[in-house]
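Peer 1: next one to model:
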Amino acid sequence: MVFKKMLRRLGVGGPTVDTVLRSADTQPGRTLTGQIELTGGDHDAVIEYIALSLVTQGEVGDGQPSVFEFARTIVSGEFTLAEGEQRALPFEFVVPWETPITTFYGEPLRGMAIGVRTELAVAKAVDKGDLDIVRVHPLASHERVLEAMANLGFRFKSADVELGQIRGTRQQLPFYQEIEYYGPPGRITEAEVTFVTTEFGFELVLEADRRGGAFSGGGDAIGRFDMSHVDADGHDWEGAIGQWLDRVAQYSHHGHHHDGHHDHGHHGGGGMGGVIAGAAAGVVGGMVLGEVLDEVGDSFFGEEEE
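Peer 2: Okay, here's the model as predicted:
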């Protein structure tokens, strides 16, 4: 499928740019491919560079939405685009393993959006253009966990991205995704699922909300599972998550925190614990937070496919 977006014109009579994705569907660890098609304007123009970046919307410490740039590739350095010239620049863009999921079984996860942004520098001006929205599907190993959640009676609520780092994980990006569920009747009120994914496997962090009056202990209970993609595909996730829920209920009724893991580095006012200062400073595990922008809301989620 070809997914195409016309970027706005850079100045009167300047060049125009089309970003064409071979497919708007991808997965963590895969490669987005396509080409950038340029058409020269009514005069020669020196293109200083063309770059692509992956961006998503998330929350910073005060709960305000911002746009995070979390991956970037340079498609071309400086060259001259002649008057009326047409040129196509192919690209390959590796999707980070920790990229949030936006689609499950063909349905969008409410609250999630990821886009490829084209950035073109010409005449000392930088135009970041518009966004090409991409659909990030879960890996097969992720699907097994999400299917188990549904089989256990969890109902999807929403998903979001938060700036921060989860303590004790191999997290590289400066943010993480939370997939939120309403809990099974009579067991817990709500739960959140976070994947910290690598090439070889993932760390699954589960959080059960015990503040809705269902438990006497209060607070949140945290469960962690670390597994390879191969093993995760055949793992009994219904049994493993079900046993964790039983332990949560057992400890909660006695007023204790589950396994002492109630704080795992969640950023912000949610239930997973404290703030990691390095994330807010823009550097987490060697990964630089490219940008935290104010251009959010309709400017990000309001993009339309052509």
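Peer 1: okay, CA-based contacts and neighbour counts for the rest of this
Peer 2: OK.
Peer 1: from Ile36, how far out is Phe68?
Peer 2: 23 Å (C-alpha to C-alpha, to the nearest Å).
Peer 1: repeat for Ser228
Peer 2: Ser228 is 36 Å from Ile36, by C-alpha to C-alpha.
Peer 1: again with Ala279
Peer 2: 33 Å.
Peer 1: ok, Arg211 next?
Peer 2: Taking C-alpha to C-alpha, one finds Arg211 at 50 Å from Ile36.
Peer 1: now Gly11
Peer 2: 19 Å.
Peer 1: equivalent analysis for Ala221, please.
Peer 2: Distance check for Ala221 against Ile36: by C-alpha to C-alpha, it reads 47 Å.
Peer 1: look at these two and report which has more neighbours.
Peer 2: Ala221 (29 against 19; other C-alpha atoms under 10 Å).
Peer 1: off-centre distance for the helix or strand encompassing that one?
Peer 2: Under the criterion of DSSP states H and E, Ala221 resides in strand 220-228. For strand 220-228, the separation from the chain centroid amounts to 19 Å (computed by C-alpha atoms, centre = their mean, to the nearest Å).
Peer 1: who touches it?
Peer 2: Strand 220-228 has contacts (C-alpha atoms under 8 Å, 6 or more residues apart in numbering) with 200-211, 244, 248, 257-259, 261-263, 271-272.
Peer 1: what's the PyMOL line that selects buried ones from those?
Peer 2: Selection command for PyMOL covering only the buried members of the contacts of strand 220-228, criterion 16 or more other C-alpha atoms under 10 Å:
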select buried, resi 201+202+203+204+205+206+207+208+209+210+211+244+248+257+258+262+263+271+272
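Peer 1: quick one more, to check against the first:
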Amino acid sequence: MVFKRLLGSLGVGGPTVDTVLAPGAARPGAALTGEVRLKGGTADFDVEHIALELVARVEAEHAEGESEGAVVFDRFLVGGGFRLAEGEERAVPFSVPLPWETPVTELYGQGLGIVLGVRTELSVAGARDKGDLDQLTVAPLPAQEAVLEALGQLGFGFRSADLEYGRIGGTGQQLPFYQEIELVPAPQYAHQVNEIELTFLAHPGGLEVVLEADKRGGFFTEGHDALTRFTVGHHDVRDWNAEVDGWIRELIDHRASYGSHASYGHHGHEEHHGGHHDGHHSGPGIGTAVAAGAAGVAVGVVGGMVAAEVVDEVGDFFEGDDEGDEEDEG
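Peer 2: Alright, predicted model coming up:
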């Protein structure tokens, strides 16, 4: 896909740049490849540097409520130090590693409502322009896909997904935010939990799977959350349905009080989950998913209305970010 942009703040007659990403979805921990295509303007320009920034729409909870904004979670210099002649066309290839914790934006080609972008920054003769944001699509790693598929096979449905600013204590988390996938409980667990929240924390050696259950209360007890986590290898061969079902059973049977959750790093996790205890579900508002069947959790995201909502949010986010850049440059 070719992303075209005009770097207007460099002035009339300045260079233009097209960023071309390799076709298909990228994957966490793998290379993001493509090229930055430059076309010279009406005069020669000295290109100081070309940089790519990875940007995510992230939600943050604080005392005043909830807000969201753009977070740059990696930056790469991919070229520079040359003169771009008047009218000259030049391609600058790049291959940069995506962080292992890069959020997953789609499953089986269906968007989850997560918004990631690639922003190109061009510095020419002392003038700098960040250009605009363009959508980055990321597919799951094999182990992530296996876990999600198993949840779908077990009857869990997709509710929403978002990115939460903060850290989950007791884990190896590297980025300043984490992805949270909210699931409708399978029928056999619906009387015990309101929802299941899933977070993947990938690293070169494997995958941490963090599960949290919003537990229903009984006649004499209040509902509360339980959290646990598991580690798997990237290419493990397991009976994933049985494995994941065991995880869910262990999670639901975990009756510890809030205080004991610190051993799982729950305190750091809960600081950014305040809205979950009052029944509020944050996220892009995709809507409650249908129970996932043979095609896995992704079945819950199918539908023209859902796709339209996601596209609208992507556009709004990128447009809003551009406006902010223009204000900064002005």
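Peer 1: got a TM-score for the two of them?
Peer 2: The TM-score (TM-score structural alignment, normalised by the length of the first structure) is 0.81; 275 aligned residues with a C-alpha RMSD of 2.8 Å.
Peer 1: that older thread, list the buried residues of the strand holding Ala221 of the first structure.
Peer 2: For strand 220-228 of the first structure, by 16+ other C-alpha under 10 Å, it's 220-223, 227.
Peer 1: now do the helix or strand following that strand: distance to the chain's middle.
Peer 2: Sequence-wise, the next helix or strand downstream of strand 220-228 of the first structure (DSSP H and E) is helix 229-234. Relative to the chain's own centre, helix 229-234 of the first structure is displaced by 22 Å; criterion: C-alpha atoms, centre = their mean.
Peer 1: now the biggest strand by length in the first structure on the second structure. Mean distance?
Peer 2: The longest strand of the first structure (DSSP state E) is strand 45-59. On superposition with the second structure, the mean distance recorded for strand 45-59 of the first structure (mean C-alpha distance after the TM-score superposition for the first structure) is 1.0 Å.
Peer 1: neighbouring contacts of that strand?
Peer 2: Against strand 45-59 of the first structure from outside (C-alpha under 8 Å, 6+ apart): 14-15, 65-83, 112-123, 160-163, 296, 300.
Peer 1: could I have the buried ones of these as ChimeraX selection syntax?
Peer 2: Here is the ChimeraX command that picks out the buried ones among those, judged by 16+ other C-alpha under 10 Å:
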select :14,15,65,66,67,68,69,70,71,72,75,76,81,82,83,112,113,114,115,116,117,118,119,120,121,122,160,161,162,163,296,300
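Peer 1: go through the contacts of strand 45-59 of the first structure and flag which are in strands.
Peer 2: Per DSSP E, the contacts of strand 45-59 of the first structure map to strands at 65-76, 79-81, 114-122, 160-163.
Peer 1: list the contacts for the residue at minimal distance from the centre of the first structure?
Peer 2: With distances taken as C-alpha atoms, centre = their mean, Pro100 lies nearest the centre of the first structure, 2.7 Å away. Counting by C-alpha under 8 Å, 6+ apart, Pro100 of the first structure makes contact with 28, 136, 161, 176-177.
Peer 1: need the residues you listed in TSV (columns: distance to Ala240 of the first structure).
Peer 2: Output for the contacts of Pro100 of the first structure, formatted as TSV (distance: C-alpha to C-alpha, whole Å):
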residue	distance to Ala240 of the first structure
Pro28	24
Val136	26
Val161	26
Tyr176	23
Gln177	22
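Peer 1: in the stretch 201-330 of the second structure, which spans are strands?
Peer 2: 206-215, 225-232 (DSSP state E, counting those that start in this stretch).
Peer 1: what range in the first structure does the first one sit on?
Peer 2: Spelled out, it's strand 206-215 of the second structure. Mapped onto the first structure using TM-score structural alignment, strand 206-215 of the second structure spans residues 201-210.
Peer 1: do the last one as well
Peer 2: Using TM-score structural alignment, strand 225-232 of the second structure corresponds to residues 220-227 of the first structure.
Peer 1: what is the neighbour count of the aligned residue in the second structure for Leu109 of the first structure?
Peer 2: For Leu109 of the first structure, the aligned position in the second structure is Leu112, judged by TM-score structural alignment. By the criterion of other C-alpha under 10 Å, Leu112 of the second structure has 26 neighbours.
Peer 1: what about Leu112 of the second structure, distance to Gly40 of the second structure?
Peer 2: From Leu112 of the second structure over to Gly40 of the second structure (counting by C-alpha to C-alpha), the distance is 38 Å.
Peer 1: need the strands of the stretch 201-330 of the second structure in TSV (columns: distance to Leu32 of the second structure).
Peer 2: TSV is the format used below for the strands of the stretch 201-330 of the second structure (distance: least, C-alpha to C-alpha, whole Å):
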stretch	distance to Leu32 of the second structure
strand 206-215	20
strand 225-232	24
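Peer 1: and of the ones you listed, who's closest to Val311 of the second structure?
Peer 2: Across these, Val311 of the second structure has its closest neighbour in strand 206-215 (28.5 Å, C-alpha to C-alpha).
Peer 1: with the first structure superposed, average distance for the closest one?
Peer 2: Strand 206-215 of the second structure sits 0.6 Å off on average (mean C-alpha distance after the TM-score superposition for the first structure).
Peer 1: that strand packs against which elements?
Peer 2: strand 193-203, strand 225-232, helix 240-253 (3 or more C-alpha pairs under 8 Å, 6 or more residues apart in numbering; DSSP states H and E).
Peer 1: the longest one vs the first structure, mean deviation?
Peer 2: Compared with the first structure after fitting, helix 240-253 of the second structure deviates on average by 3.5 Å (mean C-alpha distance after the TM-score superposition for the first structure).
Peer 1: any buried residues in that helix, and which?
Peer 2: 240-241, 244, 247-248, 251-252.
Peer 1: from Ala121 of the first structure, how far off is the residue mapped onto Val47 of the second structure from the first structure?
Peer 2: Using TM-score structural alignment, the partner of Val47 of the second structure in the first structure is Ile47. In this view, Ile47 of the first structure and Ala121 of the first structure are 6 Å apart by C-alpha to C-alpha.
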